[in-house]
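> A structural model of the following input is requested.
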Amino acid sequence: MDPNQQACPCCASPRNPRPPENGMEAAASEGPYAATPARRPRQELQHNMIFVPGGEFWMGTDTNEGFPADGEGPSRRVRIDSFSISAHAVTNAQFRAFVEETGYVTEAERFGWSFVFHLFVSDAVREQVNLVPTGAPWWYAVNGACWAKPEGPDSSIEERMEHPVVHVSWNDAEAYCRWSGQRLPTEAEWEYAARGGLERKTYPWGDLLKPDGRHRCNIWQGKFPDKNNESDGYAGTAPVDAYEPNGYGLYNMSGNVWEWCADWFIPAYHSVTPALNPRFDKPTGNRSMRGGSYLCHRSYCNRYRLAARSKNTPDSSTGNLGFRVAQSSYPGK
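Presented below is the predicted three-dimensional model:
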């Protein structure tokens, strides 16, 4: 939970247990979100779930692009049972329906702040910032930043209802899953689905980042962290169904927002988990994240590759961290 200890410079920064001086410190075990009941979402907001047939695949990577410290390898043959996963990340509209029905209060709201990328805050908000992680000055701890006000109290999601919800902690994502009757995907399920049937490829569509010169994901374009030329069309989040889907019909498995997974994070993941439905369940202090985000850049955080992994504490929230849902069965399958 120390903001000075990051997995990589542009990944989601971990929460500091001492929030900015706003008198809103909260314990993660308190508040209305601790007892969110399991409910089903309104029919019109049911997720577009994609059935993924079980099978074997090469998980991880042994290439020089990988980060050994993250435990991206050694690559190995893994078998996954059939499951289903949402075609895209949970949207602001879907998360708002959850909040309206349950009264859920996210951890960012309880703590009173969340991390926002420095280029997105207004001058008025910037003047109030009093916590910046050492080694990652592009992250500002902004009072009032949360899923509904992603850049601080003077921002809104009203024009971004089909963008992925952000500023959600792993605990928040779990609460949403309890309500929707679903769950978070395991790392193995996530990577298997993200590959879309392709074997040993770098991205969901192949090995070239921009086939035929076309952008296929939302990542940083320019000189990080001060100049983003937005040549892929977006500075921050993109709509959840932006760009072309992969072979299974899944959107934005690379870039846009990091996505929480069910596993606890451990660098030795590929050595200590089984080859059949691998999952690491022993608490380590950090949960796994996959997919990279709009802040990823080859020079700083080449983690929008399929085998890339990262981590964060389960109470952490940032403006580039969201999730998608999964389930172990699918009607009619």
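> going forward, measure contacts between C-alpha atoms and count neighbours the same way
Will do.
> sec struct for the residue lying farthest from the centre of the chain, please.
For the chain, the residue at maximal distance from the C-alpha centroid (C-alpha atoms, centre = their mean) is Gly332, at 29.3 Å. Following DSSP: H, G, I helix; E, B strand; the rest coil, the label given to Gly332 is coil.
> got it, and Val116?
From three-state DSSP, the assignment for Val116 is strand.
> now do the contacts for it.
Val116 sits next to 139-142, 145, 150-152, 318-319 when contact means C-alpha atoms under 8 Å, 6 or more residues apart in numbering.
> so how far is Leu295 from it?
12 Å (C-alpha to C-alpha, to the nearest Å).
> one more to put side by side:
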Amino acid sequence: MSHPVKLFACLLFFGILIQCKEDKKANIKTATSDEKEVVADSNVEKTLDILVEKPEAVSIPEGMVWIPGGTLMQGAVIQDEMAMGHEKPAHKVAVDGFFMDITEVTNAQFKKFVAATGYRTIAERAIDWEEMKKQLPVGTPRPHDSIMQPGSLTFKKTKSSVPNLYDFSQWWEWKIGANWKQPNGPGSSIKGKDNYPVVHISYDDALAYCKWSERRLPTEAEWERAARGNQENTIFFWGDDISVLPRMANTWEGEFPVKNTKIDGFERLAAVKSYPSNDFGLYDMAGNVWEWTNDWYNTGYYNETYQNGKTVLNPQGASAPYNERDRYARERVIKGGSFLCSESYCASYRISARMANSLDSAQEHLGFRTVATIAMIEESKEKK
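Sure thing, here's the model as predicted:
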């Protein structure tokens, strides 16, 4: 199989758009969800009816932690010189308290889901070209049968320095047979890795797990509130000191994508709880694997929210997807960065970092965690 065909499969066919460089400023009008809005003022916590403390009568679900409600400036802080355009401008939001998984969903947890439901992830299913071509430019040719087989994207180191970090096809390859059970392709396995994050999970896969577990994906605002903890205006969940990064998160140390020095202890994926938790007791809110949120990725959403000049209570993100670089894209926001993030590429271990990911695209460094609200917990009790 020729390299151009592989590139076609990775970039067009599966719609993976890694936005790890400065975004162009959006100059479009976007529609936001029908959120409850209240004019911001200095006493916003008093004017908004925010659920802060957990009701005493409600128990914390196993494996989760209570995230107190509050207000925050969503987006890049002023001192963050690594911030990208689509992280700006910062805008004030308010979030009700909720429960969140202490760690990413693990292989062990996903195994239970699959055993109970018989679910097969998108990376394991036969490819439907008729459905897939709807997301591609009209006239896009059908790939050869040799690559029209189930698989996913896996990482490969390059043999020499890469002068162009915009061309991510140099370190990503479409690998037939790669999926959550075989994260590095045929011959690999998750044996002995029950406490590792499950990866190669598409958005639909994450939603299926959420339905089974009576949970949901976090909104981007909820995720950022949880990651920030009690740090109001810092770049990272521990503060602004990047020198302690190797002790705080699983990221890429060394020259990307040639050599990982493993100063942080790992070359690729790490088990959950391998690094310190944040203020709220959450692990891996920086590095290790990217995590799905429920928000559509829309290039102009942050700017419009800021221009509205209002504090939005429990924002749900843009009402429709839009990526100025690819008008065919239908993408959701992912957060947190991964073991591939380095200072020269992405630096997405920052709280405000965000990327777009197509709904059906799964990779070796993409997983998720779930959340639950008081209403969801009470509804679940009623069903039982």
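> now the helices for the stretch 251-384 of structure 2?
All helices of the stretch 251-384 of structure 2, identified by DSSP state H, counting those that start in this stretch, fall at 301-308, 374-383.
> got those as JSON lines, with distance to Pro197 of structure 2 columns?
Converted to JSON lines, the helices of the stretch 251-384 of structure 2 look like this (distance: least, C-alpha to C-alpha, whole Å):
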{"stretch": "helix 301-308", "distance to Pro197 of structure 2": "30"}
{"stretch": "helix 374-383", "distance to Pro197 of structure 2": "24"}
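> could you say which of those is packed most deeply?
Comparing those by mean neighbour count (mean count of other C-alpha atoms under 10 Å), helix 301-308 ranks first with a mean of 19.
> mind giving me the packing neighbours of that one?
The contact analysis (3 or more C-alpha pairs under 8 Å, 6 or more residues apart in numbering; DSSP states H and E) places helix 301-308 of structure 2 against strand 91-95.
> give the other helices and strands that the very next helix or strand once past the strand it packs on contacts.
Note on strand 91-95 of structure 2: by DSSP states H and E, the next helix or strand toward the C-terminus is strand 98-101. Applying 3+ C-alpha pairs under 8 Å, 6+ apart, we find strand 98-101 of structure 2 packed against strand 64-67, strand 371-372.
> what range in structure 1 matches strand 98-101 of structure 2?
On structure 1, the counterpart of strand 98-101 of structure 2 by TM-score structural alignment is residues 83-86.
> same deal with stretch 356-373 of structure 2?
The alignment of stretch 356-373 of structure 2 onto structure 1 (TM-score structural alignment) spans residues 311-328.
> from the chain's centroid, how far away is the matching stretch?
5 Å (C-alpha atoms, centre = their mean, to the nearest Å).
> try stretch 277-290 of structure 2
Relative to the centre of its chain, stretch 277-290 of structure 2 is centred 12 Å away, using C-alpha atoms, centre = their mean.
> then stretch 84-98 of structure 1?
The chain centre lies 12 Å from the centre of stretch 84-98 of structure 1; the measure is C-alpha atoms, centre = their mean.
> compute the first-to-last residue distance for it.
Using C-alpha to C-alpha, the end-to-end distance of stretch 84-98 of structure 1 comes to 21 Å.
> same check, this time on stretch 120-137 of structure 1
For stretch 120-137 of structure 1, the first-to-last residue distance is 13 Å (C-alpha to C-alpha).
> count the neighbours of the counterpart of Pro257 of structure 2 in structure 1 for me.
Alignment note: Pro257 of structure 2 maps to Pro225 in structure 1; criterion TM-score structural alignment. Using other C-alpha atoms under 10 Å, Pro225 of structure 1 has 19 neighbouring residues.
> my read: Pro225 of structure 1 touches Ala136, true?
No. With contact defined as C-alpha atoms under 8 Å, Pro225 of structure 1 does not reach Ala136; the gap is 9.6 Å.
> returning to what we had before: got the buried residues for the match of strand 98-101 of structure 2?
By neighbour count on 16 or more other C-alpha atoms under 10 Å, the buried set for stretch 83-86 of structure 1 is 83-86.
> repeat that for stretch 113-128 of structure 1.
Here stretch 113-128 of structure 1 shows 113-121, 125-126 as buried, counting by 16+ other C-alpha under 10 Å.
> and the longest strand for structure 2?
In structure 2, taking DSSP state E as the definition, the longest strand is strand 290-296.
> that one vs structure 1, average offset?
The superposed strand 290-296 of structure 2 is, by mean C-alpha distance after the TM-score superposition for structure 1, a mean 0.3 Å from where its aligned residues fall in structure 1.
> what's that strand aligned against in structure 1?
Residue span in structure 1 matched to strand 290-296 of structure 2, by TM-score structural alignment: 258-264.
> name the residues that touch the matching stretch?
12, 89, 170, 173, 183-187, 190, 279-293, 320-324.
> gap between Val168 of structure 1 and Pro278 of structure 1?
If you go by C-alpha to C-alpha, the gap between Val168 of structure 1 and Pro278 of structure 1 works out to 25 Å.
> burial of the residue lying closest to Trp296 of structure 2 once chain neighbours are set aside, as a residue count?
Ranked by C-alpha to C-alpha, 6 or more residues apart in numbering and with sequence neighbours excluded, the top spatial neighbour of Trp296 of structure 2 is Arg332, at 4.4 Å. Residue crowding around Arg332 of structure 2 was assessed by other C-alpha under 10 Å; the count is 22.
> Arg332 of structure 2 touches Arg354, doesn't it?
No. Assessed by C-alpha under 8 Å, Arg332 of structure 2 is found out of contact with Arg354, at 10.0 Å.
> aligned partner of Glu232 of structure 2 in structure 1?
By TM-score structural alignment, Glu232 of structure 2 lines up with Glu199.
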